[in-house]
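Participant: what follows is a protein structure lacking sequence information:
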């Protein structure tokens, strides 16, 4: 069950939505079935490597492409492998508030700490209806709710509505996934006293933390994906949190080439097309020694050879890896 009462939910989130929470891909077998043993091994590895929070169930995880039974098997596997070591947040992509609440209760039993709920993808468009959706969730959820504001859902929550939603008892935060830091800054000024407003662009974190009050990277994947450069990322974030801009900036610059690679193969597709190009990300994880297998249909199952070469050479050149695992060499 949740480690907080309803009245404590906002304060708990303020204290615990910190550091890095990573949204990671899901391993599948060659026949496109879930590879649960590999998933369990990955969760154990991420916890042992010091990842603070794990985000499951979102677009990067291909959770939209799982059956209900698979979704539960996946969630249970994560919780069992975690053994309470990482803060667990589950993204819920369902448009029905009744399904969201059903899942939230089960996730609470499994030991998840938060749910992140995408803005409704069908039917609801007016502010009145959208408010009603989240009001129902707040009234019935056993877990704190993080809003997931993203244009991939087809509707973006406006600041007036978000200001009202921030007053709801169980709305504790937002991942403002518009890839527009200016919007996040403005939103935090209006609502940051009532919910944790997070900006998922790691490239902006240095300024966000020091100048604008950002306190975490939530629902990104740099901690895992930066591999042997992870310590540089962690140190940069720690210095940013301490307000030491001059010391943090050289480390920030050191990570620029890795950011550029991630942007080229993944982020800009989200910006331009509102689509997740996951095959290159899965190959990136393979190069880190984390088997991921294919993406599920109708997505392209694997990155093409030119993309693999770009990713492989980039990770070697910029010190993310120092060798290529045999299984990912081609």
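Facilitator: Nice, I can see it. Quantities reported herein were computed from a predicted structural model and do not represent experimental measurements.
Participant: only C-alpha atoms for contact and neighbour calcs from this point on.
Facilitator: Noted.
Participant: what's the host helix or strand of residue 235 packed up against?
Facilitator: Under DSSP states H and E, the secondary-structure element containing residue 235 is helix 230-241. Helix 230-241 is packed against helix 205-212, helix 222-225, helix 245-262, with contacts defined by 3 or more C-alpha pairs under 8 Å, 6 or more residues apart in numbering; DSSP states H and E.
Participant: grab the nearest non-local neighbour of residue 178.
Facilitator: residue 150 (5.6 Å; C-alpha to C-alpha, 6 or more residues apart in numbering).
Participant: would you turn the helices and strands packed on helix 230-241 into JSON lines with distance to residue 115 and mean neighbour count?
Facilitator: JSON lines is the format used below for the helices and strands packed on helix 230-241 (distance: least, C-alpha to C-alpha, whole Å; neighbours: other C-alpha atoms under 10 Å):
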{"stretch": "helix 205-212", "distance to residue 115": "23", "mean neighbour count": "19"}
{"stretch": "helix 222-225", "distance to residue 115": "21", "mean neighbour count": "22"}
{"stretch": "helix 245-262", "distance to residue 115": "26", "mean neighbour count": "16"}
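Participant: can you put these in CSV and add distance to residue 312?
Facilitator: Conversion of these to CSV gives the following (distance: least, C-alpha to C-alpha, whole Å):
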stretch, distance to residue 312
helix 205-212, 26
helix 222-225, 13
helix 245-262, 11
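Participant: out of the ones you listed, flag the one nearest residue 283.
Facilitator: Of all the helices and strands packed on helix 230-241, the one in closest proximity to residue 283, counting by C-alpha to C-alpha, is helix 222-225 (10.8 Å).
Participant: neighbouring contacts of the closest one?
Facilitator: Contacts of helix 222-225 with the rest of the structure, by C-alpha atoms under 8 Å, 6 or more residues apart in numbering, involve 20, 22, 46, 51, 202, 230, 233-234, 284-285, 288.
Participant: hmm, 10 Å instead?
Facilitator: In this structure, residues lying in contact with helix 222-225 by C-alpha atoms under 10 Å, 6 or more residues apart in numbering are 19-24, 46, 49-52, 202, 217, 229-234, 258-259, 262, 281, 284-285, 287-288, 315, 320.
Participant: take this one as well and set it beside the first:
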């Protein structure tokens, strides 16, 4: 760790910039983690310039795996990354004790911190969720990023986020409520050294202008394929304050952006990533990241739908 508890927010402020990507997990024909392909994919992510990796969440499919799979996956990722970029896990737990155990495990492997979601079982009030998060934070020195999302069944209130932001090692939040105004209001209300990340890429250029600094735990930078340099271009120009110049490469991404958002409507409607994973895995394959099949019980994309998707990506210049 490059920070103490009291230094966690300052460290995060310096470290969290650009594109912290949440990659998909390569699965082999036997339904197991493909260790060789995982290594190769991570090498390529780093070569392509990701600014950090946030692994092990919904799109990584670890919610369908056993605890032993979870341990092995995180070990394989740590061995593949080898400290070359900041590395975070994602904690999806209803048990605070289990969350602390997982954090201790990844800390030994060299992870820099974790994104953490509020419990999906019980603990629904602000005070209950606060106590859960404080229990975990008190027992781990790792930097924690909250995930504000409706997916666990309770969307954490802004009052709660502002309270949690006062804990030294809770350094930021992925503001995933699908409301742009929530991001702006929360950034205004929370302490200035608390990072509020807007995860929708369509807002990222404007968000840089409004005080944002990182596209946290997303997959846009990888998913845009051949159009990826446009993201880096508008981000670099935006950080330099050259907003009018940055708008041109941002606008050039609009056809691919609209296509993706049209496909992702079920994710916002249902509050789950399941069908989204089945669509995105063939997308990643089409742009050169072998990730294999979707783990059951999620259904894989039918062959004709996969062919249509790849054809559309080629027409858009993504693949």
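Facilitator: Thanks, I have it. Owing to the predicted nature of the structure, the values given are computational and were not obtained by experimental measurement.
Participant: can you check which of the helices and strands packed on helix 230-241 of structure 1 gets nearest to residue 39 of structure 1?
Facilitator: The stretch from these with the least distance to residue 39 of structure 1 (C-alpha to C-alpha) is helix 222-225; that distance is 14.4 Å.
Participant: for residue 11 of structure 1, which of the helices and strands packed on helix 230-241 of structure 1 is the nearest?
Facilitator: Nearest of those (C-alpha to C-alpha): helix 205-212, 19.1 Å.
Participant: and the closest one, what does it pack against?
Facilitator: In this structure, helix 205-212 of structure 1 packs against helix 181-191, strand 216-220, helix 230-241, helix 245-262, with contacts taken as 3 or more C-alpha pairs under 10 Å, 6 or more residues apart in numbering; DSSP states H and E.
Participant: quick check: which of those is nearest to residue 99 of structure 1?
Facilitator: It is, among those and with distance given as C-alpha to C-alpha, strand 216-220, at 21.9 Å.
Participant: which part of structure 2 lines up with that closest one?
Facilitator: Residues 214-218 of structure 2 are the counterpart of strand 216-220 of structure 1, counting by TM-score structural alignment.
Participant: burial count for the aligned residue in structure 1 for residue 316 of structure 2?
Facilitator: In structure 1, residue 316 of structure 2 lines up with residue 318, judged by TM-score structural alignment. Here the number of neighbours of residue 318 of structure 1 (other C-alpha atoms under 10 Å) works out to 18.
Participant: average distance between the match of strand 216-220 of structure 1 and structure 1?
Facilitator: Once fitted to structure 1, stretch 214-218 of structure 2 is off its aligned match by 0.7 Å on average (mean C-alpha distance after the TM-score superposition for structure 1).
Participant: which residues are in contact with that stretch?
Facilitator: The set of residues that contact stretch 214-218 of structure 2 without belonging to it, under C-alpha under 10 Å, 6+ apart, is 13, 15-23, 51-55, 57, 59, 88-90, 115, 145, 147, 172-175, 195-201, 203-204, 207-208, 221, 235.
Participant: looking at those, which are in strands?
Facilitator: Mapping the contacts of stretch 214-218 of structure 2 onto strands (DSSP state E) picks out 18-21, 52-55, 88-90, 115, 145, 147, 172-175, 195-197.
Participant: hang on, the earlier thing: which among the contacts of stretch 214-218 of structure 2 end up buried?
Facilitator: Of the members of the contacts of stretch 214-218 of structure 2, the ones counted as buried by neighbours, 16 or more other C-alpha atoms under 10 Å, are 13, 16-23, 51-55, 57, 59, 88-90, 115, 145, 147, 172-175, 195-201, 204, 207-208, 221, 235.
Participant: quick check: end-to-end length of stretch 52-68 of structure 2?
Facilitator: By C-alpha to C-alpha, to the nearest Å, the extent of stretch 52-68 of structure 2 from end to end equals 25 Å.
Participant: off-centre distance for that stretch?
Facilitator: What separates the centre of stretch 52-68 of structure 2 from the centre of its chain is 11 Å, taken as C-alpha atoms, centre = their mean, to the nearest Å.
Participant: pick out the residue nearest the middle of structure 2.
Facilitator: residue 217 (1.5 Å; C-alpha atoms, centre = their mean).
Participant: tally of neighbours for residue 264 of structure 1?
Facilitator: 13.
Participant: where's the counterpart of it in structure 2, which helix or strand?
Facilitator: Across the two structures, residue 264 of structure 1 finds its equivalent in residue 262 of structure 2, going by TM-score structural alignment. Assignment of secondary structure by DSSP H and E places residue 262 of structure 2 within helix 254-263.
Participant: packing partners of that helix?
Facilitator: In terms of contact count using 3+ C-alpha pairs under 10 Å, 6+ apart, helix 254-263 of structure 2 is assigned the packing partners helix 220-223, helix 274-286, helix 303-316.
Participant: quick one, that helix and helix 243-252 angle?
Facilitator: For helix 254-263 of structure 2 against helix 243-252, the angle between stretch directions is 60 degrees (axes from the mean of the first three to the mean of the last three C-alpha atoms, to 10 degrees).
Participant: what does helix 254-263 of structure 2 contact?
Facilitator: By C-alpha under 10 Å, 6+ apart, helix 254-263 of structure 2 touches 200-202, 220, 223-224, 227, 250-251, 264, 267-268, 276, 279-280, 312-313, 315-318.
Participant: ok, now which ones touch residue 244 of structure 2?
Facilitator: 234, 237-238.
Participant: what do you get for residue 95 of structure 2?
Facilitator: Listed by C-alpha under 10 Å, 6+ apart, the contact partners of residue 95 of structure 2 are 101, 119-121, 132, 136.
Participant: tell me which of those residues fall in helices.
Facilitator: Cross-referencing the contacts of residue 95 of structure 2 against helices under DSSP state H gives 101, 132, 136.
Participant: the second one and residue 7 of structure 2: what is the separation?
Facilitator: Distance from residue 132 of structure 2 to residue 7 of structure 2, counting by C-alpha to C-alpha: 22 Å.
Participant: burial measure for the residue nearest to residue 153 of structure 2 when sequence neighbours are not counted, as a count.
Facilitator: The shortest distance from residue 153 of structure 2 to any residue other than its chain neighbours is 6.1 Å, reached at residue 120 (C-alpha to C-alpha, 6+ apart). Other residues within reach of residue 120 of structure 2, judged by other C-alpha under 10 Å, total 16.
Participant: against residue 221 of structure 2, how distant is residue 120 of structure 2?
Facilitator: 29 Å.
Participant: next one: residue 293 of structure 2
Facilitator: Remark: distance between residue 293 of structure 2 and residue 221 of structure 2 (C-alpha to C-alpha) = 22 Å.
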